[in-house]
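[1] no sequence for this one, just the structure:
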C-alpha cells in the first residue's frame, strides 16, 4: 500500500499509521454509515497498522454510543453544542413568522456530528432531557441578547422530546429561564412530533393546554409521517401544524403529493391553525404554494439555510429591506 511508505520531508522520513474503516448498508439505511464507521474507529483495542476493518454491529456500535454519552456533559459545559436558527417566512406578506432553533454538536474529535446521529443515541440513553434544558436556557438567553441589542425578538421554536413534554420538570425549566433572562413566554414555541406523544396522548393534551395558558404556543411537527390520526389532531389544542419535508420534495411534479399537500394545508386552515411548510427549496415548489394558498408560511433553503444568532439578525434586516424595496 502507498500509505505504508514513509513520507520524506526535508530528508526526514515520517511514517503514518492508519486504519481504514468500512461500513456497508442498504440504500434506505445510508444515514447509519457515518456512525458505523466512527464506531469502528472508536473501538478501544483497534490497531493502526494499515488494516481494512469492516463494521461489525456485535463489536463496534456500543463503543461509539458510549463515547457520545460520556462526552455530552462536557459538550454542554464547554460550548461544543451550539444553535442555528432557520427563519420561517409568511411568503406573500414577507413577514417573519419566527425561527426554529436547531441543535448542533461540534465534537473536538469527530467534528460536526449530525443531529440525526447523536440525538437518537442521547434519547435512547436518557440524556435528551438535560440537553433540552441546555437548549431552552441557551435560546432564552439569546432572545434577551437580541432584545438588549435593539433587535426584534423572534418567536423561537424548540423541539421537545415526547417523553419530556409531559414532565413537570419542563415547565419548571421554562419558568426559570424566562424569569432569569426577563423575557416573555410568547417568544417560545414548543414543537412535538405526533409519534412522540401518541402513547401518552391524554397527558399530552393536558400538557398542551398548560403550556398555552402559560403563554407558549405549541406546534405539531412532522405532520403526516406518523399515525396522523384526525381525532388526535382535533383534540390537541395546538397552535401550529408543520408539514414534513417529505411531502414537499416532489411538489409540484407529483400530482399525488401536490393533492396531499393541498389537503393537509386546507385541513390545518379549517382548524384555524398556522401551517408551516418545511423543506421548501425550489422556485417550482414556491410558485405552487403561493398560487394555491393565500399566505403559506415557508421554512427551507428557498429563503435561508440555518444561521447563527448574528447571521439571522443580519438576514432579517436584509430581507425586510429587500421586501420594502420590491413593494
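    That came in fine, so what should we check first? These numbers come from a predicted model, not from an experiment. Residues are numbered from 1 along each chain as shown.
[2] C-alpha from now on. contacts and neighbour counts both.
    Fine.
[3] Endpoints of stretch 221-229, how far apart?
    End-to-end span of stretch 221-229 (CA to CA, to the nearest Å): 14 Å.
[4] How about stretch 240-247?
    17 Å.
[5] Determine the set of other helices and strands touching the longest strand along the chain.
    Scanning the chain for the longest strand, with DSSP state E as the assignment, gives strand 95-107. Using 3 or more CA pairs under 8 Å, 6 or more residues apart in numbering; DSSP states H and E, the elements in contact with strand 95-107 are strand 81-90, strand 111-113, helix 115-124, strand 156-159.
[6] here comes the other one, which I'd like you to weigh against the first:
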C-alpha cells in the first residue's frame, strides 16, 4: 500500500475552516428564525451556501493536505457535485432548526439524513481523485466515519436549535458550540481518510491537468474566508440595524407607556386630571386630615347652559368651549389645588387646607371667571356654573361621600336659580335620596299605569274655536299625588327612561284620537312633544308609522312637536327625519321658536306646518319692545313661508289682543284653557277643519 502524509499547516487551516463554518451555521440559524417571508428565504439560501461552502472547504483543504508518492488531482465535475451535496445538506439543516419545535424523533431523523449528506460529500470528494485501481476502504473505519458524521450532525442540529435566538448571552455559547461542531466534522473527515487505502502502483487519473495543490488550497481558503466574512458581516450589520430599531422601538414604547399613563389619569380633551386621579388625590387628602387634622373642600361644578350651546352649534363647538372653560378655571385656582374634569360639563376642584372664607372666595372667583363671555370660533357664548361645596371630612369621610354630597349641594345651587354656590347640609342628602327613590318609582310607572295625559286646547285667534290639543304627560304617583313634567321629565332624560315614556305618550295620544273619532265625532288633532333623545332615536319614523296603524289613525290627526334647538342639532339628519314624517302625512311643529339659533336657509328647508312662539317672549310682550319686535318678525317670517304661527303662554287679555293684532293664527295658554283630562275638555266645542296643532 502507498503511504500518505499530511501538511500540518493545511490540516490546521481545515480545522479553523470547520469551526468557522460551524459558527456561520449558528449565526444563519439565528438570522433565519427572526426573519419573515421573502427575507427568511433569502437568509436560508445565503446561509445554506455559506455553511455548505465552509463544510466542503474544510473537507477539500483536508484532501489537499493529504499527499501520496504520486501526483494527485481532482475531477472538477465530481468536486462540484460534492460541493452541491454540502450546500443541500446545509439547507436541510438550517430549515430543520428553524422549525417551531425539534422533538427527539425529528432530531434523530435529521441527524441521520444530515450525517449521510456530510459523508456523501466526503466520499464523493474522494471519488473525484479517480484512483486506478480504486480506493480500498476499511469497513469498520468506514462505518465509524459515518457514525461520527451522524453524531456530529445531531450535536450540530441540537446546538443550532438551542442557540437560534439572537441575544447577548448566545454569542459566547455559539463560539463554544462552533468549536465542538467543527471538531466533529473534522473528526468525520479524517476518520474517513484513515479508512482509505491506496494499493501499490495506483495512479490518479484526475492529476493529468497539472494543477498545483498548494495554490488550489490557498484559493479555496481565501474564497471560503471571503464568503463567510461577507455572510457574518451582513449578519452583524443586520444585528446593528435590529438593535437600532429595537432601541427606537423601546424608546417609542416607553414614550407610549408614559402617554398612556398620562391619559389614564387625565382627560383627553382638557388635559385636566380625570376622575381616577381626582379620587386618588381625594383619598390622600382624607388620609392626611385623618392623621394630621385639618380639613379641605370639594367643589363640584356643573355648567349652566352648556347643553343649549352643544345642541345649537354641535359637539365641536361644545368641545372647544370646554377647553376654554378648563383654561379659565385653571387660571383662578392655586398651584396646590386639584382641578379635574369628571364628566361632560362637570368639573371638581379639590381645595386643601381651606377655611370657609377661603373656599367662598375661591367659589366667587370661579363664578366670575365662567360668567364672562367666551369667543368660540366667532360665536359669542355666555354660560354660568352652579357649584356645590362639601367641607371634608365633616361632609364626607370617604371619597364616595365627599363627591356625592358636593354633587347634592350643586343640584341645590341649580334649584336656587343657577350661577351660584351652596355648602352642603344634611337636608340636601335627604333630597338626593328622594331623587334616587323617584328614579326607581319612575322605572315602574309605565307598567303600573301611573302615567296619564292631560290636554291643553289651542284656539284660533282670538276666541276660537278649538283647533287641536297638546298632549302633556302627568305622573299620578301613589303617594306624592300628581307630578308635573318639569319634575320628572329631566330625570327621565338623564336616566334614559324618556324613550319608553315617549313611546307610551305617542301610543296613548293615538288611542285617544281613535276614541274621539269613534264616540264624539271630534276631529281634533293631538300634538305630541318629542325630547331631543326621542328625536334622535333611529326607529322614530317606524314607531310613528306602527302606532298610527295600530290605532287606525290617519297621520293628519297627529302633530309632532320638536324644539328648535333639537331640530338644529344635526341639520341634515333632522331634515331627513322630519321629511320622512311629513311624507307620511304627520304635521310638524317647531316648538320654542326664537330661543335657538335657526338659520333661515335651513328653516326654509324644514317641512314645518307651524312655528310656536316661546312663552318667554309672550310673557313680557306688552312691556318689552325687543320681545315685541322678535314676535312681529317671527309672525312675518311664518306668513312669508306659508307657516302657521302659534303663540303659547297666553295668560292675559292684553297678550291675546296684542298677538291677534300681530297676526298669530292660534293661541294657547291658561287664559284660554288649562291642561285637563280628556273627559273635561269642552264637549260643545266644534271641530275646526284643517286646524293647526300645538
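    All right, it came through fine. Keep in mind the model is a prediction, meaning the values are calculated, not measured.
[7] just the helices in the stretch 101-250 of the first structure please.
    115-124, 128-148, 162-165, 168-181, 194-197, 201-214, 230-235 (DSSP state H, counting those that start in this stretch).
[8] Turn those helices into JSON lines, columns for distance to residue 302 of the first structure.
    Formatted as JSON lines, these follow (distance: least, CA to CA, whole Å):
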{"stretch": "helix 115-124", "distance to residue 302 of the first structure": "22"}
{"stretch": "helix 128-148", "distance to residue 302 of the first structure": "24"}
{"stretch": "helix 162-165", "distance to residue 302 of the first structure": "29"}
{"stretch": "helix 168-181", "distance to residue 302 of the first structure": "32"}
{"stretch": "helix 194-197", "distance to residue 302 of the first structure": "26"}
{"stretch": "helix 201-214", "distance to residue 302 of the first structure": "31"}
{"stretch": "helix 230-235", "distance to residue 302 of the first structure": "28"}
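[9] so which of the ones you listed comes closest to residue 109 of the first structure?
    Closest approach to residue 109 of the first structure among the helices of the stretch 101-250 of the first structure is made by helix 115-124 (14.1 Å; CA to CA).
[10] what range in the second structure matches the closest one?
    In the comparison with the second structure, helix 115-124 of the first structure aligns to the range 485-494 (TM-score structural alignment).
[11] can you redo the helices and strands packed on strand 95-107 of the first structure as CSV with mean neighbour count and distance to residue 20 of the first structure?
    Shown next, in CSV, are these (neighbours: other CA atoms under 10 Å; distance: least, CA to CA, whole Å):
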stretch, mean neighbour count, distance to residue 20 of the first structure
strand 81-90, 21, 28
strand 111-113, 13, 18
helix 115-124, 15, 21
strand 156-159, 23, 36
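[12] of all the ones you listed, which lies closest to residue 222 of the first structure?
    Nearest of these (CA to CA): strand 156-159, 11.2 Å.
[13] helices or strands next to the closest one in the packing?
    Secondary-structure packing of strand 156-159 of the first structure (3+ CA pairs under 8 Å, 6+ apart): strand 95-107, helix 128-148, strand 188-193.
[14] looking at those, which is buried most?
    Neighbour counts (mean count of other CA atoms under 10 Å) averaged over each of those peak at strand 188-193, with a mean of 24.
[15] and the match of helix 115-124 of the first structure, how far from the first structure on average?
    Its aligned residues in the first structure lie a mean 1.0 Å from stretch 485-494 of the second structure after superposition (mean CA distance after the TM-score superposition for the first structure).
[16] And for that stretch, what's in contact with it?
    For stretch 485-494 of the second structure, contacts defined as CA atoms under 8 Å, 6 or more residues apart in numbering pick out 439, 442, 472-475, 498, 533.
[17] Translate residue 207 of the first structure into the numbering of the second structure.
    In the second structure, residue 207 of the first structure lands on residue 577 (TM-score structural alignment).
[18] which residues touch that match?
    Counted by CA under 8 Å, 6+ apart, residue 577 of the second structure has contacts residue 541.
[19] Kindly report the same for the one 3 residues further on.
    Contacts were defined as CA under 8 Å, 6+ apart; by that measure residue 580 of the second structure touches residue 541.
[20] what does residue 214 of the first structure give?
    Applying CA under 8 Å, 6+ apart, the residues contacting residue 214 of the first structure are residue 185.
[21] And it, how far from residue 155 of the first structure?
    Applying CA to CA to residue 214 of the first structure and residue 155 of the first structure gives a distance of 15 Å.
[22] ditto for residue 208 of the first structure
    Distance, residue 208 of the first structure to residue 155 of the first structure, by CA to CA: 17 Å.
[23] wouldn't residue 84 of the first structure be in contact with residue 103 here?
    Yes - with contacts counted by CA atoms under 8 Å, residue 84 of the first structure reaches residue 103, the gap being 6.6 Å.
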